[in-house]
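A.B. asks: this one's sequence-less:
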């Protein structure tokens, strides 16, 4: 967690999260950019950590992204908001799993399968 994130409003943090997801989405077709994809993943974890430090309501603000136009944004938001909004996150994952969207549908199906095996696997 950086001081930069600590100084941001919740809306700014949500925007940083969304932009990191969009950058990841652009990289899904270029597997050689795994390093950049992983750097964006670290941004998601840092934002989650900052929201978590501000309490459950702050973390629940990620729910705004469950309706985003981009499937990668919805997927990441669902996995990161799951501990504080299980039903909404699970519904989003089910919706993603039911349509064919490159890579995201598969990851949503695998996440749902894992949740059946280990219900608290997303409680991070």
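C.D. replies: Great, that's in hand. Small disclaimer: the values here were computed from a predicted structure and weren't measured.
A.B. asks: When you work out contacts or count neighbours from here on, use the C-alpha atoms and nothing else.
C.D. replies: Will do.
A.B. asks: For residue 69, list the residues it contacts.
C.D. replies: Applying Cα atoms under 8 Å, 6 or more residues apart in numbering, one finds that residue 69 lies in contact with no residue.
A.B. asks: next one: the one 10 residues further on
C.D. replies: Taking Cα under 8 Å, 6+ apart, we find residue 79 in contact with 89, 122.
A.B. asks: For it, identify the helix or strand it belongs to.
C.D. replies: For residue 79, the host element (DSSP states H and E) is helix 71-81.
A.B. asks: putting a second one here so we can go through both:
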């Protein structure tokens, strides 16, 4: 839970929360804590939606995370940025896919396939 509600947090606080959630997701994946991962997924969606809602679509504040050392953070940032920075986001997803580190490589590969075949259209 965020110390401040998402609508009162600064963009920088939302980015920091995004990273924190991504790191916690990474940990939850490796201990197979599905309940925790699902809760964190919803929290990340709240942060994404709040950034998108902000004037000028502040998801662009996540661009620096496309080089984050943690694959989960990098992949989630790339997924979030596909609608507003598709070339950079796709390159980041390709890098995660090509890392061969699972489950992120598989998730990134599936996202790229869905983009290619049109079953996923970023918004």
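C.D. replies: Thanks, I have it. Only a predicted model underlies this, so the values are computations on that prediction, with no experimental measurement involved.
A.B. asks: related to what we said a few turns ago, how far does the following helix or strand past the helix holding residue 79 of structure 1 sit from the chain's center?
C.D. replies: As assigned by DSSP H and E, the chain's next helix or strand after helix 71-81 of structure 1 is helix 86-97. Averaging C-alpha positions (Cα atoms, centre = their mean, to the nearest Å) puts helix 86-97 of structure 1 12 Å from its chain's average.
A.B. asks: Tell me which other helices or strands helix 86-97 of structure 1 touches.
C.D. replies: Identification of packing neighbours for helix 86-97 of structure 1 by 3 or more Cα pairs under 8 Å, 6 or more residues apart in numbering; DSSP states H and E yields helix 71-81, helix 104-117.
A.B. asks: Could you export those to JSON lines, including columns for distance to residue 123 of structure 1?
C.D. replies: Shown next, in JSON lines, are those (distance: least, Cα to Cα, whole Å):
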{"stretch": "helix 71-81", "distance to residue 123 of structure 1": "9"}
{"stretch": "helix 104-117", "distance to residue 123 of structure 1": "10"}
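A.B. asks: Point me to the helix or strand that includes the residue lying closest to residue 83 of structure 1 once chain neighbours are set aside.
C.D. replies: Spatially, and ignoring its direct neighbours in sequence, residue 83 of structure 1 is nearest to residue 123 (5.1 Å; Cα to Cα, 6 or more residues apart in numbering). Assigned by DSSP H and E, residue 123 of structure 1 belongs to no helix or strand.
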